[in-house]
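Q: A predicted structure for the sequence below; I have some questions about it.
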Amino acid sequence: ITITYTVHPPIESVCPDQLPNSRTIEVPISASKDGGNSYYSVLQEALEKARNEIGADLTIWRDAVGKSEMSKEAKKSKKDEDDGEEEE
């Protein structure tokens, strides 16, 4: 199984140093001679491993981008509150 992804975070967000914007994950599937259920068990394990790797990577991105987005929202909300006080 080969999965390639590229993350396009907002320009102003802080990118995590330990994670590149693109990554290719390769998870080998060992061929089973008896086929059937054994093959599907190996396939399921490989898919789960790939999914977990992507999930771990994207969690780091979500946390990094989410923190910068939350700070933007907090600043915007405070500005909106200040504007509201002037109108009264």
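A: Nice, I can see it.

Q: going forward, measure contacts between C-alpha atoms and count neighbours the same way
A: Will do.

Q: Can you show me the strands along the protein?
A: Counting by DSSP state E, the chain has these strands, from start to end: 2-6, 22-26.

Q: looking at the ones you listed, which is buried most?
A: strand 22-26 (a mean of 13; mean count of other CA atoms under 10 Å).

Q: That one packs against which elements?
A: With contacts defined as 3 or more CA pairs under 8 Å, 6 or more residues apart in numbering; DSSP states H and E, strand 22-26 has these neighbours: strand 2-6, helix 37-87.

Q: try it against this one:
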Amino acid sequence: MSRSIIVEYTINPPPSTEQTYGLLPSKKHDFEIKGSPAESGQSEHYKSLRESIAQARQQIGEELTAWRDAVGKAELNKEATKPNADDEEEEEEDGDA
């Protein structure tokens, strides 16, 4: 029997983010743990386990960073198109003086 680390996630980003950046909001990964304590001994098994965990962290980290960047860019673009209410108040105050 093969052992593995399974990581599955679903993200609910703003709707425009998925279309613009082509990222998949739901993914499942299966990271195999080679060998078993009975077959290769405990130290080799734990070495393989650490390698699988490192691979999972790397892969998921890259994907979530891409999502963070995509959502952040989408939010920045959305904020740039909105007029700032504080700017309007400052202009009114300057005109009264």
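A: Sure, I can see it. Just so you know, these numbers come straight off a predicted model, no measurement behind them.

Q: circling back: among the helices and strands packed on strand 22-26 of structure 1, which is nearest residue 17 of structure 1?
A: Of all those, it is helix 37-87 that lies closest to residue 17 of structure 1, at 10.1 Å by CA to CA.

Q: quick one: that closest one to structure 2 mean distance?
A: Mean deviation of helix 37-87 of structure 1 from its aligned counterpart in structure 2 after superposition (mean CA distance after the TM-score superposition for structure 1): 1.7 Å.

Q: Between the strands of structure 1, which one is closest to residue 88 of structure 1.
A: Across those, closest to residue 88 of structure 1 is strand 2-6 (CA to CA), at 47.9 Å.

Q: mean shift between the closest one and structure 2?
A: Mean for strand 2-6 of structure 1 is 0.5 Å (mean CA distance after the TM-score superposition for structure 1).

Q: according to the alignment, that strand goes to what range in structure 2?
A: Alignment of strand 2-6 of structure 1 against structure 2: residues 6-10, by TM-score structural alignment.
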